[in-house]
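Asker: Would you be able to build a 3D model of this:
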Amino acid sequence: MERIALVFPGQGSQYPGMGKLLYEEYQEARDVFNEANEVLGYDLAALCFNGTVGQLGNPEKMFPAILTVSVAAYKVYMKLVGIKPVLCAGHSLGEYAAMTCSGMMEFKDALKIVALRGVLANKVTASLDGIMTVVDGIDRFILQKACEEASINDKKAVISCYNSDEQFVIAGNQDAVMKVEDNVLTMGGTVTPMFMSAPFHSFIMEEASSILRGELEKCSFEDGNFPVISNVEARPYAGKECVVDLLSKQLVYPVRWKEIMDYFKEQKINLVIELGPQNILRNLSKINMKTVQTFSFLNVDDIKTLMEFTLKDRKKYFSVVDECLKVAASVPNKNWEKDEYRETVVESYKSLEQLRFNLINEGRNASEEEAEIALSVLKEVLKGKKVSEENQQQLVGEVLTNSGLILN
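Answerer: All right, here's what the predicted structure looks like:
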């Protein structure tokens, strides 16, 4: 089985037309956009598909747009591929998409929070002295020293994102950041100013962080269906009780993306799939994890290749459904109570048959979730036929063995 990690991009990944292909081809994507339109009170789909670069560059609109495209991509991924990830992570803003797709946070709440995050960003940009710049080709410790030397009195520059061994983002007061830029250029590095961006992940966002915390406290959170890696700690959220604190701190603390990629390696991830506009994180994954397969799910060629790459695993899920039907039909019955047998065995068997019929009719393999449903229904059939607990476990084990699949 492939060990999959899903990654979700943040600010800077937006572009006019993003998500349009998914919207036109898949009802699952249309449902996501329709919900976003309803929550936000404007036509987000029209903005994403027909908006100008300037309109999509406004954080108040940009952040919900990127989140929506990412969640839509996840819904389509689960329809087409259907393999639950081992874990997921989002870069900066992308952490909200990761939280939503894992089930830790409701989509409607995430939309409202990221829209507020955009409003706060605009206020900071308009009223405070702060900028951001991407730095390439400089060692981390040299850059750290350059930031320290440029920070005088209350004018400071800090590293706000650790993207790879040689790519970083710096943020802080304009004078200090520009001094660091000059030093970087002198040392042979390159700089790419992030025009009109608030200085995220820096001390300048402390007041905004407090306001965001107040709104996060009004939301409800769950533990999620798979782990989400925190930008602040570069480790999985310990539980839903940590969400408010870590998402609030995220505005002030640096994004530890390089460490997150190192954690992926520790977890033996061998397939990284970017769900969202462009392929920024796919490219970073190639830099940080040179031996893994990487795909961008909004790239048509990548989707085709990914479907081929995961075909073997997806066929195994269909085999689970087939094997469950075989066992359900062949195992001897020891339950002579007709009404109970009809309710527990007959109806359950019919649902298995319907699941298989739907898969064949739709011309697709089963998802991991559907394979788990089939196993759950088989257990109901076995229980209804009064099969002993020991034999139930043995039969389920045979299903997994015969299908060539061990579920997580």
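Asker: For the rest of this, base every contact and every neighbour count on C-alpha atoms.
Answerer: OK.
Asker: what's the neighbour count on H201?
Answerer: Using other CA atoms under 10 Å, H201 has 27 neighbouring residues.
Asker: typo on my end, it should be L116
Answerer: If we define neighbours as other CA under 10 Å, then L116 has 21 of them.
Asker: same deal with T186?
Answerer: 10.
Asker: how much space between the closest residue to A73 other than its chain neighbours and V81?
Answerer: Take A73 and drop its neighbours on the chain: the residue closest to it by CA to CA, 6 or more residues apart in numbering is L275, 5.6 Å away. Here the criterion is CA to CA, to the nearest Å. By it, L275 lies 13 Å from V81.
Asker: K249 now?
Answerer: Taking CA to CA, one finds K249 at 34 Å from V81.
Asker: returning to what we had before: pretty sure the residue nearest to A73 is touching S296, no?
Answerer: Yes - counting by CA atoms under 8 Å, L275 touches S296, with 6.4 Å between them.
Asker: returning to what we had before: quick one, what contacts the residue nearest to A73?
Answerer: Residues in contact with L275 (CA atoms under 8 Å, 6 or more residues apart in numbering) are L6, V7, F8, P9, S70, V71, A73, Y74, S296, F297, L298.
Asker: In a markdown table: the residues you listed, plus distance to K350, secondary structure and neighbour count.
Answerer: Listed next are the contacts of L275 as a markdown table, based on distance: CA to CA, whole Å; DSSP: H, G, I helix; E, B strand; the rest coil; neighbours: other CA atoms under 10 Å:
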| residue | distance to K350 | secondary structure | neighbour count |
| --- | --- | --- | --- |
| L6 | 35 | strand | 23 |
| V7 | 38 | strand | 26 |
| F8 | 39 | strand | 33 |
| P9 | 42 | coil | 29 |
| S70 | 36 | helix | 31 |
| V71 | 33 | helix | 24 |
| A73 | 32 | helix | 27 |
| Y74 | 30 | helix | 27 |
| S296 | 38 | strand | 25 |
| F297 | 35 | coil | 25 |
| L298 | 37 | coil | 23 |
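Asker: Export these as JSON lines, with columns for distance to R256.
Answerer: Below are the contacts of L275 laid out as JSON lines (distance: CA to CA, whole Å):
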{"residue": "L6", "distance to R256": "16"}
{"residue": "V7", "distance to R256": "14"}
{"residue": "F8", "distance to R256": "14"}
{"residue": "P9", "distance to R256": "14"}
{"residue": "S70", "distance to R256": "21"}
{"residue": "V71", "distance to R256": "23"}
{"residue": "A73", "distance to R256": "24"}
{"residue": "Y74", "distance to R256": "23"}
{"residue": "S296", "distance to R256": "21"}
{"residue": "F297", "distance to R256": "23"}
{"residue": "L298", "distance to R256": "25"}
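Asker: this one next, for a side-by-side:
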Amino acid sequence: MTNARLAFVFPGQGSQQIGMLAEAAAEFPEIRSTFSEASDVLGYDLWELCQRGEQADINLTERTQPLLLTSSVALYRAWCARGGARPALMAGHSLGEWSALVCSGTLAFVDAVRLVRERGRLMQEAVPAGEGAMAAVIGLDDAAVEKACSEAAEDEVVAAVNYNSPGQVVIAGSKAAVDRAIENCKAAGAKRAMPLPVSAPFHTELMRPAAEKLAPQIEQAEFHVPEIPVIHNVHARRELDPVAIKALMVEQIYSPVRWTACVQEMSRDGIDQLVECGPGKVLAGLAKRIDRSLSCHNIETPAQLNEAALATAG
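Answerer: Predicted coordinates for the structure are as follows:
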């Protein structure tokens, strides 16, 4: 049964940890079966990698992306198998938007695994290691961050790329330009402006070559009308036309993630309960900063999933 007040949100890169979902896998058979499906596509044992591999290995973008997609889809399948309420809306942060598309019925899981593996590889290849950078800026409004980037750019690229919550924006671009923008943000009164341990400048114009290379593969994939609407990162609105969704997923690679606007749009649609479907609780924390009235749940462990299912039963 659909809960008209419930939305599911899916995390992006940064939530991966060695040993994640071990507790859920011990109780929910959907976890291991979903990982097995992904492993067949990838040609390596994804579960073994995330349980007994090295953190550095799962931090490689072309491995991180299928790993987080698989984790989110596995947890959503476990949720559905246990009679959890059907959400009225979905959204995902960056890579998490692909998880939302799978769980909304827009795209087959195995097709998404292939596409995000390639997405990760192309995004990492677009800018040589060490030439790009990202940084988190805390305590400045969006306009001030955008001004700091504009003044720092000179003949290089630096821009606001993740509008995560009021007063929390991530910037990205060429390393030297990002360094200049960090100093500008500090001078403008930012509480903190600090580099992130990421070498590729995601969601900037520097990612356009990756988007152009992935576009034909997205075009060839079979997309359907979503069974559950997805709020998209690019414009913070829903889209039901599969052709338009394909275009958005290409554009998303080099466009800012408007996460604050996505959460606000869900709130305007009557959503007051959020379930973060994936490892970690980053999005739940951001949601509370965006709209304190939201009730947020995580479902990474069996106890969390059972508690959230009861709380959102309608």
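Asker: quick one: what's aligned to the residue nearest to A73 of structure 1 in structure 2?
Answerer: Matched to structure 2 by TM-score structural alignment, L275 of structure 1 sits across from C277.
Asker: L294 of structure 2 matches what in structure 1?
Answerer: Aligned by TM-score structural alignment, L294 of structure 2 pairs with V292 of structure 1.
Asker: T190 of structure 1: what's it in contact with?
Answerer: V135, D136, G137, V184.
Asker: Looking at the alignment, what corresponds to F141 of structure 1 in structure 2?
Answerer: Using TM-score structural alignment, the equivalent of F141 of structure 1 in structure 2 is A143.
Asker: whoops, I mixed them up, D262 of structure 1
Answerer: Going residue by residue (TM-score structural alignment), D262 of structure 1 aligns to Q264.
Asker: pretty sure its match is in a helix, no?
Answerer: Yes - counting by DSSP: H, G, I helix; E, B strand; the rest coil, Q264 of structure 2 is found in a helix.
Asker: check contacts around it.
Answerer: I290, D291.
Asker: where along the stretch 201-314 of structure 2 do the strands fall?
Answerer: 230-231, 273-276, 295-298 (DSSP state E, counting those that start in this stretch).
Asker: Those strands into TSV, with extra columns for distance to H224 of structure 2?
Answerer: Listed next are the strands of the stretch 201-314 of structure 2 as TSV, based on distance: least, CA to CA, whole Å:
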stretch	distance to H224 of structure 2
strand 230-231	12
strand 273-276	24
strand 295-298	28
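Asker: Which one of those lies nearest to A159 of structure 2?
Answerer: Distance to A159 of structure 2, taken as CA to CA, is lowest for strand 230-231 among the strands of the stretch 201-314 of structure 2, at 22.6 Å.
Asker: which outside residues touch that closest one?
Answerer: With CA under 8 Å, 6+ apart, strand 230-231 of structure 2 has contacts from 89-92, 100-101, 104, 237-239, 262, 265-266.
Asker: Please tabulate those residues in TSV, including the columns distance to N306 of structure 2 and neighbour count.
Answerer: Formatted as TSV, the contacts of strand 230-231 of structure 2 follow (distance: CA to CA, whole Å; neighbours: other CA atoms under 10 Å):
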residue	distance to N306 of structure 2	neighbour count
L89	20	25
M90	20	26
A91	22	30
G92	22	26
A100	21	32
L101	24	28
S104	21	23
R237	30	15
R238	29	20
E239	31	17
C262	26	27
E265	27	16
M266	24	25
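Asker: Could I get those residues in TSV, plus columns for distance to L196 of structure 2?
Answerer: As requested, these are exported to TSV (distance: CA to CA, whole Å):
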residue	distance to L196 of structure 2
L89	30
M90	27
A91	24
G92	21
A100	25
L101	27
S104	31
R237	28
R238	30
E239	32
C262	23
E265	28
M266	28
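Asker: Without its sequence neighbours, what residue ends up closest to the equivalent of V53 of structure 1 over in structure 2?
Answerer: Counting by TM-score structural alignment, V53 of structure 1 corresponds to Q55 in structure 2. Leaving out its chain neighbours, the residue that sits closest to Q55 of structure 2 by CA to CA, 6+ apart is I18, at 6.1 Å.
Asker: Give me the secondary structure label for the counterpart of the one you found in structure 1.
Answerer: Matched by TM-score structural alignment, I18 of structure 2 corresponds to P16 in structure 1. Secondary structure state of P16 of structure 1, per three-state DSSP, is coil.
Asker: For P16 of structure 1, list the residues it contacts.
Answerer: By CA under 8 Å, 6+ apart, the neighbours of P16 of structure 1 are L47, C48, F49, N50, G51, T52, V53, L56.
Asker: rerun that using 7 Å as the cut-off
Answerer: Contacts here follow CA atoms under 7 Å, 6 or more residues apart in numbering; on that basis P16 of structure 1 touches C48, F49, N50, G51, T52, V53.
Asker: Likewise for I171 of structure 2?
Answerer: M134, A135, A136, V158, A159, A160, V161, N162 are the contacts of I171 of structure 2 under CA under 7 Å, 6+ apart.
Asker: Read off where stretch 29-38 of structure 1 ends up in structure 2.
Answerer: Going by TM-score structural alignment: stretch 29-38 of structure 1 matches residues 31-40.
Asker: That stretch vs structure 1, average distance?
Answerer: With the two structures superposed, stretch 31-40 of structure 2 lies on average 1.0 Å from its match in structure 1, counting by mean CA distance after the TM-score superposition for structure 1.
Asker: in that stretch, what's buried?
Answerer: I31, R32, T34, F35, S36, E37, A38, S39 (16 or more other CA atoms under 10 Å).
Asker: which residues in the stretch 101-250 of structure 2 form helices?
Answerer: With helices called from DSSP state H, counting those that start in this stretch, the stretch 101-250 of structure 2 shows them at 109-126, 142-153, 175-187, 208-220, 242-251.
Asker: and A311 of structure 2, which of these is closest to it?
Answerer: Closest among those, using CA to CA: helix 109-126, at 27.9 Å.
Asker: Start and end of stretch 289-308 of structure 2, how far apart?
Answerer: Distance between the two ends of stretch 289-308 of structure 2: 20 Å, counting by CA to CA.
Asker: So which residues of the stretch 1-150 of structure 1 form strands?
Answerer: Counting by DSSP E, counting those that start in this stretch, the strands of the stretch 1-150 of structure 1 are 4-8, 87-90, 131-136.
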